[in-house]
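what follows is a predicted structure for the sequence shown.
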Amino acid sequence: MYIALNRFKIIPNRHADFEKIWRNRETHLEKVPGFLSFNLIKGKTAQDYIIYASHTTWKSQQDFLAWTKSESFRRAHKNAGAHSDLYLGHPEFEGFDVVL
């Protein structure tokens, strides 16, 4: 299995807007080969941001990489820059192979 994680630093008074965007977002993941699960998770609160992460689980890294090159990926990310006022910086990607 493979876990793909994007970390976001969200301006504290904008976190409700960020959560609403994700709640109402069309991810187009359900029919993607190899996709297993999605969670939006909330982490620590610092003085000037709140950490969030999109967490997806895939059967393999190859399935994840194939999705990133697909039309489904393009549709899911077509408005990604529209809400840049919510973020401090760009999302930070991390990928993990599951070992246990």
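Thanks, I have it. Since we're looking at a predicted model, the values are computed, not measured.

for the rest of this, base every contact and every neighbour count on C-alpha atoms.
Will do.

distance-wise, check Leu5 relative to Gln47.
Taking Cα to Cα, to the nearest Å as the measure, Leu5 and Gln47 are separated by 23 Å.

higher neighbour count, these two?
Between Leu5 and Gln47, Leu5 has the larger neighbour count (other Cα atoms under 10 Å), namely 22 against 7.

grab the nearest non-local neighbour of the more buried one.
His55 (4.7 Å; Cα to Cα, 6 or more residues apart in numbering).

okay, pairing it with this:
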Amino acid sequence: MFVVTNRIPVAEGHEADFEDRFRKRAHLIDQSPGFIRNEVHRPKPMKLDHSTGTWAPDTETQGYYEVKTWWRSFEDFVAWTKSPAFAEAHKNRAPKEMFAGPNKLEIHEVFLSTDEKTGPADKG
């Protein structure tokens, strides 16, 4: 199983519009072969004061939204990126001012999971 994470720095004041775009998405990815699930994570930058053990908002750190998709295989993800549905899903780009910088795409292979549905993924 593979997890693809798009880390997106959303500019201050554009959070609601960014989230609304995902609430209203066309769900084209949902029918793609090998697609498992999609999650969008809202940033909550926090910092720990180790001396007191307390948490507080970290106002000095840029938070990133994370758009995560889970795939049965990397090849399934690649096929999605080459599909007409992918082109359709990404044709209405958000305005540049919605972002505080470039996004970062990260791909990880799940080698261990405690998810009861998938069980341990470690084959090694």
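The structure has been received and is ready for your questions. Being a predicted model, the structure only gives us computed values, none of them experimental.

what's the residue nearest to Leu5 of structure 1 aligned with over in structure 2?
Alignment note (TM-score structural alignment): His55 of structure 1 maps to Lys68 of structure 2.

check which helices and strands the helix or strand encompassing that match is in contact with.
Element membership for Lys68 of structure 2, per DSSP states H and E: strand 65-71. Contact here means 3 or more Cα pairs under 8 Å, 6 or more residues apart in numbering; DSSP states H and E; on that basis strand 65-71 of structure 2 packs against strand 2-8, strand 35-41.

mean per-residue distance, the first one to structure 1?
Superposed on structure 1, strand 2-8 of structure 2 shows a mean distance of 0.4 Å to its aligned residues (mean Cα distance after the TM-score superposition for structure 1).

which residues does that strand contact?
64-74, 99, 101-110 (Cα atoms under 8 Å, 6 or more residues apart in numbering).

same thing with stretch 11-18 of structure 1?
Stretch 11-18 of structure 1 has contacts (Cα under 8 Å, 6+ apart) with Ile10, Thr45, Asp48, Tyr49, Ile50, Leu86, Tyr87, Leu88.

next, give me the two most distant ones among these.
The most widely separated members of the contacts of stretch 11-18 of structure 1 are Thr45 and Leu86, with 14.7 Å between them, by Cα to Cα.

between those two, who's got more neighbours?
Looking at Thr45 of structure 1 and Leu86 with other Cα under 10 Å, you find the greater number of neighbours at Leu86, namely 18 against 14.

give me the distance between the aligned partner of that one in structure 2 and Thr54 of structure 2.
Matched to structure 2 by TM-score structural alignment, Leu86 of structure 1 sits across from Met98. Counting by Cα to Cα, the gap from Met98 of structure 2 to Thr54 of structure 2 is 32 Å.
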